[in-house]
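Student: Need coordinates for the following:
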Amino acid sequence: MTELFDCTDPEQRATGLASAVSALKGGRLVVLPTDTVYGIGADAFDSEAVAALLSAKGRGRDMPVPVLVGSWHTIDGLVYTVPRAARELIEAFWPGALSLVVRQAPSLQWDLGDAHGTVMLRMPLHPVAIELLREVGPMAVSSANISGRPAALTAADARAQLGDLVEVYLDSGPSEQQAASTIVDLTGVHPKILRTGPVGADAVAEVLGVNAESLLTD
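Tutor: Below is the predicted model of the structure:
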């Protein structure tokens, strides 16, 4: 049965987080608030749960699921080698609205879709999300909407689209940024911005010591 918890109420927040942890460990899906938009999440290491997430969104394996982490240090176990550029951007913008595409550690036993040895990582700037991530570990999280429809900015938006496909909805009020994260690809010779968002190209360029134009062109 689907449950929604008001995380602005301390008692409901504690109960909701416990329910979300139980659901995730049981291979089920949850909706959680982040600083950008609401996300639909699963245990990143549960391939059946990740497949259920893709199915719930109506999304194919050609669009692999990003991973949210609860601390900077988590990425050291997920990435083959952490590029210098990644560490600089993490120090500047995490937790926050910047996602990084990097080469994953080849030993990882997960299936996020057809990611071709890469993974997109982010540490969100939201206390409910961070608390959940620190309890369950890395989560496969995508925007909480049916593919092709607007991203959910509230838990009610997400529930209207995803309904009973999700077991637990954590409601923390409207998303702060109300826009998906900026994505920077660090898997090539030069960093590239794949999607512009709350963190602007000029801010990324300043941290990396490059021209903003070079981040936006092939």
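Student: Could you use CA atoms for every contact and neighbour count after this?
Tutor: Noted.
Student: Could I get the contacting residues of the residue nearest to residue 152 when sequence neighbours are not counted?
Tutor: In this structure, residue 152 finds its nearest non-sequential neighbour in residue 158, 5.1 Å apart by Cα to Cα, 6 or more residues apart in numbering. When contacts are counted by Cα atoms under 8 Å, 6 or more residues apart in numbering, residue 158 is found next to 31, 38, 144-145, 152.
Student: one more time with 7 Å
Tutor: 144-145, 152 (Cα atoms under 7 Å, 6 or more residues apart in numbering).
Student: Name the member of the residues you listed that has the highest neighbour count.
Tutor: Within those, most neighbours by other Cα atoms under 10 Å means residue 144, with 31 neighbours.
Student: Now show me the structure for the sequence below, then we'll compare the two:
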Amino acid sequence: MTICEILPATDAQDPALALLRAGQVIAIPTETVYGLAGDATNGVAVARIFEAKGRPRFNPLIAHVADMSMAESIGIFDPLSRKLAEAFWPGPLTLVVALRPDAGIHPLATAGLSTIALRMPRGFGAGLIAALGRPLAAPSANSSGKISATSAEAVRADLGEKIPLVVDAGSTPVGLESTILKVEDGGLRLLRPGGVPAEEIERVAGRPVDRHRRGNVESPGMLASHYAPGAAVRLCAGEVGPGEALLAFGPIRAKDADKALAILNLSDGGDLREAATNLFSYLKALDASGAKVIAVEPIPMQGLGEAINDRLSRAAAPRDMPLARS
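Tutor: Here you go, the predicted model:
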């Protein structure tokens, strides 16, 4: 059995680098959620990511970079993708661009696609990638399809028997995975809503974002059933049924909320950023309450609400649905 160590970020860079250089995978903090990181150029490391997560092989991984120089050595940036990178990097935006033939990214990380999903993180991950000198493949540090981890302890509870190290930088500030965007025929297509609201992207780009989803998997986070607790999830709940837990939002409660097995409020004041930060940890806590169903109060669709509703709809989807469709 693997002995999983948790180290504070202030002490973890050298041990983390040693493990990554040896082809191991570790969990690291980012501003979005904790990531399960391995050298994206090392096939053994990438295979270990899939193994630890139990992840479908056709689902591609994001390659995390330290700077634009590293990004441009991997992907080919059209003018609009470059403009968005300059506006939002480092930060919670992933851009899908054409893959350079000589990029060195292992084919397992791209699922055989001719494109690559790239992101430049803030914080510990940025310094680690710069010190390593190679990009890190780093999907969310949780078993595939389950709730993403926003704390080091949540990672160890899920993956502690499969990885040797979790780097602890406290709770992640954004709490949602990155927005994934692709420039296509001069337009913008949203592949996954996330930490950067689509409205902010539209303001910078000066054009609308196409939210229509195709049936094929083009990037991470496009499976219909994803981010799921063990309990069933019931959306837009106007009342609470017997034995249900309640994921609340804002100051007004669903009918019979006082009868809920457990209640957690994403944001008492209806703040979507606070709600995003709390989403995964609150789902996990309600799942641990023993309820077989988690009822979720309605959440607005604007701003980060779009990403929150996306994650909740995937958590509520039938567990055997292979693809996200519009």
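Student: that older thread, what do we get in structure 2 for the residue nearest to residue 152 of structure 1?
Tutor: With TM-score structural alignment defining the correspondence, residue 158 of structure 1 maps onto residue 155 in structure 2.
Student: Helix, strand or coil: sort out that match for me.
Tutor: Secondary structure state of residue 155 of structure 2, per DSSP: H, G, I helix; E, B strand; the rest coil, is helix.
Student: hang on, residue 65 of structure 1 in a strand?
Tutor: No - according to three-state DSSP, residue 65 of structure 1 belongs to no strand; its state is coil.
Student: And the strands in the stretch 1-150 of structure 2, which stretches?
Tutor: Ranges of strands in the stretch 1-150 of structure 2, per DSSP state E, counting those that start in this stretch, are 5-8, 26-28, 35-39, 62-64, 75-76, 93-99, 115-119, 136-137.
Student: Which part of structure 1 matches the first one?
Tutor: In other words, strand 5-8 of structure 2. Under TM-score structural alignment, strand 5-8 of structure 2 corresponds to residues 3-6 of structure 1.
Student: Save the strands of the stretch 1-150 of structure 2 as JSON lines, and put in distance to residue 55 of structure 2 too.
Tutor: Conversion of the strands of the stretch 1-150 of structure 2 to JSON lines gives the following (distance: least, Cα to Cα, whole Å):
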{"stretch": "strand 5-8", "distance to residue 55 of structure 2": "23"}
{"stretch": "strand 26-28", "distance to residue 55 of structure 2": "16"}
{"stretch": "strand 35-39", "distance to residue 55 of structure 2": "12"}
{"stretch": "strand 62-64", "distance to residue 55 of structure 2": "14"}
{"stretch": "strand 75-76", "distance to residue 55 of structure 2": "24"}
{"stretch": "strand 93-99", "distance to residue 55 of structure 2": "20"}
{"stretch": "strand 115-119", "distance to residue 55 of structure 2": "17"}
{"stretch": "strand 136-137", "distance to residue 55 of structure 2": "13"}
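Student: and the ones you listed, which is most packed in?
Tutor: Among those, strand 136-137 has the highest mean neighbour count (mean count of other Cα atoms under 10 Å), at a mean of 32.
Student: Mean per-residue distance, it versus structure 1.
Tutor: Compared with structure 1 after fitting, strand 136-137 of structure 2 has a mean deviation of 0.6 Å; criterion: mean Cα distance after the TM-score superposition for structure 1.
Student: which residues in structure 1 does that strand align to?
Tutor: Using TM-score structural alignment, strand 136-137 of structure 2 pairs with 139-140 in structure 1.
Student: for the matching stretch, the distance to its chain's centre please.
Tutor: 7 Å (Cα atoms, centre = their mean, to the nearest Å).
Student: So what touches that stretch?
Tutor: Taking Cα under 7 Å, 6+ apart as the rule, stretch 139-140 of structure 1 contacts 41-44, 50, 65-69, 133.
Student: Looking for the alignment partner of residue 195 of structure 2 in structure 1.
Tutor: Aligning on TM-score structural alignment places residue 195 of structure 2 opposite residue 198 in structure 1.
Student: May I ask which helix or strand encompasses that match?
Tutor: Applying DSSP states H and E as the criterion places residue 198 of structure 1 outside every helix and strand.
Student: my guess is it contacts residue 99, does it?
Tutor: No - if you go by Cα atoms under 7 Å, residue 198 of structure 1 and residue 99 don't touch, sitting 10.9 Å apart.
Student: Identify the contacts common to the two.
Tutor: With Cα under 7 Å, 6+ apart as the test, residue 198 of structure 1 and residue 99 both reach 181-182.
Student: For residue 32 of structure 2, grab the count of nearby residues.
Tutor: Count around residue 32 of structure 2 with other Cα under 10 Å applied: 28.
Student: Please list all residues in contact with it.
Tutor: By Cα under 7 Å, 6+ apart, the contact set of residue 32 of structure 2 is 92, 172-178.
Student: Residue 207 of structure 1 now?
Tutor: Counting by Cα under 7 Å, 6+ apart, residue 207 of structure 1 has contacts 88-89.
Student: Would you check how far apart the aligned partner of it in structure 2 and residue 84 of structure 2 are?
Tutor: Aligned counterpart of residue 207 of structure 1 in structure 2: residue 204 (TM-score structural alignment). Distance check for residue 204 of structure 2 against residue 84 of structure 2: by Cα to Cα, to the nearest Å, it reads 7 Å.
Student: what does residue 46 of structure 2 give?
Tutor: In this structure, residue 46 of structure 2 and residue 84 of structure 2 are 28 Å apart, going by Cα to Cα.
Student: what's the answer for residue 179 of structure 2, then?
Tutor: On the measure of Cα to Cα, residue 179 of structure 2 and residue 84 of structure 2 end up 12 Å apart.
Student: Equivalent analysis for residue 58 of structure 2, please.
Tutor: Residue 58 of structure 2 is 27 Å from residue 84 of structure 2, by Cα to Cα.
Student: Quote the end-to-end distance of stretch 278-294 of structure 2.
Tutor: End-to-end span of stretch 278-294 of structure 2 (Cα to Cα): 15 Å.
Student: where in structure 1 is the aligned partner of it, by residue range?
Tutor: Under TM-score structural alignment, there's no match for stretch 278-294 of structure 2.
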